[in-house]
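Visitor: need the 3D shape of this:
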Amino acid sequence: MPAPGRFAIACWGPSGDFSCACLGACPRSVPGRIARGMSTPAFRGVGAPAACSKRDRNRASPGRGSVLEIDDVRVERPGFVLHLARQRLDAGSLLTIVGPSGGGKSTLLRALLGLEPRASVRGLRWKGRDLHGLPPHRRPFAWMPQDLGLWPHLDALEHLAFARSRGARLRAVDEDHELLRQLGIGHRAHARPSSLSAGERQRLAFARVMAQQPQWAVLDEPFSHLDPVLAEELGHAFFAIARERGMGLVLVSHHIGRHQRSSLQADPFWVIENGGVTQCGGWQDIARAPATPWIERFVDLHH
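Guide: I've put the predicted structure just below:
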């Protein structure tokens, strides 16, 4: 077992559920201030579905070697099976995963991040390197969980400083201020989560992901407790910053923003229902020819 205060994977909440996105060392064990000398590597894991055509899988390829691939992922539990195969996602892709509740979206993220103990994953590769068997903190992902996992005793700047590797902290203060400013919370740099609004907490959680400088940002239902106007605003900001930094994005959400529906880049979508991918492609492709009754209803709601 790791020593108290240091985690191989992450922090766990009082209910026993996974609670926050810290790795390497947990600031919940460090009252008041950041513990010097502790490092917090980024999370790292996702690919594209068997239902996708080769054209869809290669839609945004910056280089043949910069590809996240998975040959097979399977999760079985009583009454439910998630199974996806032959998946591929090019570096820098901004992927949105949608589907009915309970269909397997969050389970897929956890399986590929290395956080799902019941998962059987084979052939998970990033840039040709096999990731299977690597601990979560050595995979090319930074994760924003549904509950955000913010640390109550750290202010906004301290969240970003803790997320960075030790060597980057001292030279990154100005960059952290700029990142908070870009996300509209520059004036809240010294505020703790309890004094932030729901939207400000979402922005801080995303800023912490960006501070880790991962190859992929993985966001699980980041807009679930926000009104549609704020969700639209934050979604646009998240996509714009990821695109500006050349970072891949994997987003599970029931909210599809105008920027996603009208994107000139034709950002990819996957639809996951009943444990499998039922359709994938750009939004316009899906809207023109929805493959299932659920997708047809979902498209109608976003027109």
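
Visitor: from now on I want contacts and neighbour counts done on CA atoms only, so please keep to that.
Guide: OK.

Visitor: could you report the neighbour count for Pro140?
Guide: Using other Cα atoms under 10 Å, Pro140 is surrounded by 21 other residues.

Visitor: what do you get for His225?
Guide: 13.

Visitor: tell me where the stretch 201-303 of the chain has strands.
Guide: 216-220, 248-252, 268-273, 276-282 (DSSP state E, counting those that start in this stretch).

Visitor: okay, those strands in a markdown table with mean neighbour count and distance to His236 next?
Guide: Converted to a markdown table, the strands of the stretch 201-303 of the chain look like this (neighbours: other Cα atoms under 10 Å; distance: least, Cα to Cα, whole Å):
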| stretch | mean neighbour count | distance to His236 |
| --- | --- | --- |
| strand 216-220 | 26 | 14 |
| strand 248-252 | 24 | 12 |
| strand 268-273 | 24 | 16 |
| strand 276-282 | 22 | 17 |
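
Visitor: want to put them side by side, so please do this one too:
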Amino acid sequence: MTDTSSAGWGLRGTAGVSFAATLEFDAVEVKLGGRVVLDHFSLTLKPGEIVCLLGESGSGKSTALRVAAGIQPVHGGAVRINGTAVSAPGLNTPPDRRGIGLMFQDFALFPHLTVLQNVLFGLRRLGREAALGQARAALRRVGLGDREEDYPHMLSGGQQQRLALARSVAPRPGVLLLDEPFSSLDARLRETVREETLAVLRETHVTSLIVTHDPEEAMVLGDRVALLRHGRIAQIGTAAEIYRQPIDLSAARFFSPLSEIESVVTNGHAPTPLGLVATPGLADGTAVTIAIRPAGGARMAILGPGTPGRIVGKRDAIGIDICEVSVEGLDLPLGLRQPSDAGLSVGQDVFVTLNREHVLVFARD
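Guide: Below you'll find the model as predicted:
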């Protein structure tokens, strides 16, 4: 028997399989109110791939989803599903003829329909028996098989999210579009719901485009992560690639806070109060910013070796110490996160060493 990892959800491996489609944005342009929202936006998703579109508010990520859904016409370029154009200037195939599923952050459930009727709504093209079979299978998979006669208002927030997921995957779409699907859930629920949703997406093999503003969420969910900036993709790659090798300082800042040190390349290295940092590929005299992530970029210990520092701030998270360490020559304290150590306290002298693998170097403009 397939195991169930989270209480309340159905057995893994029981979701119906979709005929996954390719989704291609080809130099898509969208202008709203005279402003360019998508600027030659290009992205291709392979069948069964999960891509997370990550960006700040106003970067164009929700517009990209609306374009794929057929809700927003385009002013240039094209969108293709399985190679067939569904959006182009003068062409906009309706959403219900694109073979896509939609899942919005507010769930968009029909309050006057029962749980079962909400799922059946997207299966109207099937015969009654086939529709009931697919609807009930989807409800069982999300753990709502015994709630089909209830109405959405009778469900908790997490259960409403499950219902929205069941309704989205029941028609077995070729492409599933998810817009900030976990943003309305509290932190306690979010991790479990995210994990189970990912399991359902994997089971159905549906090609999925997930919009989020949360870097951690994108890195957990996506086969690839696309960082959107001013209507264009600034960088795309696996979570590891985009985190470890960000294209520029702005991209690096998006994924975590940074401690930044200004320096100038001398003899292939940038001198800093924490020691020399190698600068391969940068000419001597180049002004650089050395960026140190709080997790992994440096470590501190009570005993040397290392650069002397003093803990000036310390907060306890679950299993993690979040510290600020003052180091002579640095304008601001260095931010560090490392496993909890009861022996460390504010005011304590420590030694700091860089983990040069996780230190980033960017040429300054």
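
Visitor: indicate which one of the strands of the stretch 201-303 of the first structure is closest to Ala85 of the first structure.
Guide: strand 276-282 (9.3 Å; Cα to Cα).

Visitor: aligned partner of Asp90 of the first structure in the second structure?
Guide: Counting by TM-score structural alignment, Asp90 of the first structure corresponds to Lys46 in the second structure.

Visitor: my read is that its match contacts Thr207, right?
Guide: Yes - taking contacts as Cα atoms under 8 Å, Lys46 of the second structure lies within contact range of Thr207: 7.1 Å.

Visitor: overlap in contacts of those two?
Guide: 21-23 (Cα atoms under 8 Å, 6 or more residues apart in numbering).

Visitor: can you map out the helices along the stretch 101-250 of the second structure?
Guide: Here the stretch 101-250 of the second structure has its helices, by DSSP state H, counting those that start in this stretch, at 115-120, 128-141, 157-169, 187-204, 215-221, 239-244, 249-255.

Visitor: give me the distance from the second one to the chain's centre.
Guide: Just to be clear, that refers to helix 128-141 of the second structure. Counting by Cα atoms, centre = their mean, to the nearest Å, helix 128-141 of the second structure is centred 30 Å from the centre of its parent chain.

Visitor: contacting residues for the residue positioned nearest the centre of the first structure?
Guide: Nearest to the mean C-alpha position of the first structure, counting by Cα atoms, centre = their mean, stands Val218 at 1.0 Å. Val218 of the first structure is in contact with 109, 141-144, 249-251, counting by Cα under 8 Å, 6+ apart.

Visitor: need the residues you listed in JSON lines (columns: distance to Leu134 of the first structure).
Guide: Converted to JSON lines, the contacts of Val218 of the first structure look like this (distance: Cα to Cα, whole Å):
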{"residue": "Leu109", "distance to Leu134 of the first structure": "15"}
{"residue": "Phe141", "distance to Leu134 of the first structure": "12"}
{"residue": "Ala142", "distance to Leu134 of the first structure": "15"}
{"residue": "Trp143", "distance to Leu134 of the first structure": "16"}
{"residue": "Met144", "distance to Leu134 of the first structure": "20"}
{"residue": "Leu249", "distance to Leu134 of the first structure": "21"}
{"residue": "Val250", "distance to Leu134 of the first structure": "20"}
{"residue": "Leu251", "distance to Leu134 of the first structure": "22"}
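
Visitor: quick one: which of those hold up in the second structure? List them.
Guide: Among these, the contacts conserved in the second structure (both residues aligned by TM-score structural alignment, their matches' Cα atoms under 8 Å) are 109, 141-144, 249-251.

Visitor: which one of these sits closest to Gly276 of the first structure?
Guide: Taking Cα to Cα as the measure, Gly276 of the first structure sits nearest to Leu109 out of these, at 13.2 Å.

Visitor: now the aligned residue in the second structure for that closest one: how far from Arg80 of the second structure?
Guide: The alignment partner of Leu109 of the first structure in the second structure, by TM-score structural alignment, is Leu65. Between Leu65 of the second structure and Arg80 of the second structure the computed distance is 13 Å (Cα to Cα, to the nearest Å).

Visitor: kindly report the same for Ala187 of the second structure.
Guide: Using Cα to Cα, Ala187 of the second structure is found at 36 Å from Arg80 of the second structure.

Visitor: the two: who's more crowded?
Guide: Arg80 (19 against 10).

Visitor: let's have the strands of the stretch 201-303 of the first structure in TSV, adding distance to Gly104 of the first structure.
Guide: Formatted as TSV, those follow (distance: least, Cα to Cα, whole Å):
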stretch	distance to Gly104 of the first structure
strand 216-220	12
strand 248-252	11
strand 268-273	7
strand 276-282	8
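
Visitor: quick one: which of those strands is nearest Ile185 of the first structure?
Guide: Ile185 of the first structure lies closest, by Cα to Cα, to one member of those: strand 216-220, at 19.2 Å.

Visitor: from the chain's centroid, how far away is that closest one?
Guide: How far strand 216-220 of the first structure lies from its chain's middle: 1 Å, per Cα atoms, centre = their mean.

Visitor: which part of the second structure matches that strand?
Guide: Aligned using TM-score structural alignment, strand 216-220 of the first structure spans residues 175-179 in the second structure.

Visitor: mean deviation, the matching stretch versus the first structure?
Guide: For stretch 175-179 of the second structure, the mean deviation from the first structure after alignment is 0.6 Å (mean Cα distance after the TM-score superposition for the first structure).

Visitor: alignment lookup: Gln117 of the second structure to the first structure.
Guide: Gln117 of the second structure maps onto Glu158 in the first structure, with residues paired by TM-score structural alignment.

Visitor: state the number of residues packed around its match.
Guide: Glu158 of the first structure has 22 nearby residues by other Cα under 10 Å.

Visitor: quick check: it vs Gln212 of the first structure, distance?
Guide: 13 Å.

Visitor: Leu148 of the first structure now?
Guide: Plainly put, Leu148 of the first structure is 15 Å away from Gln212 of the first structure if you go by Cα to Cα.

Visitor: try Met247 of the first structure
Guide: Applying Cα to Cα to Met247 of the first structure and Gln212 of the first structure gives a distance of 11 Å.
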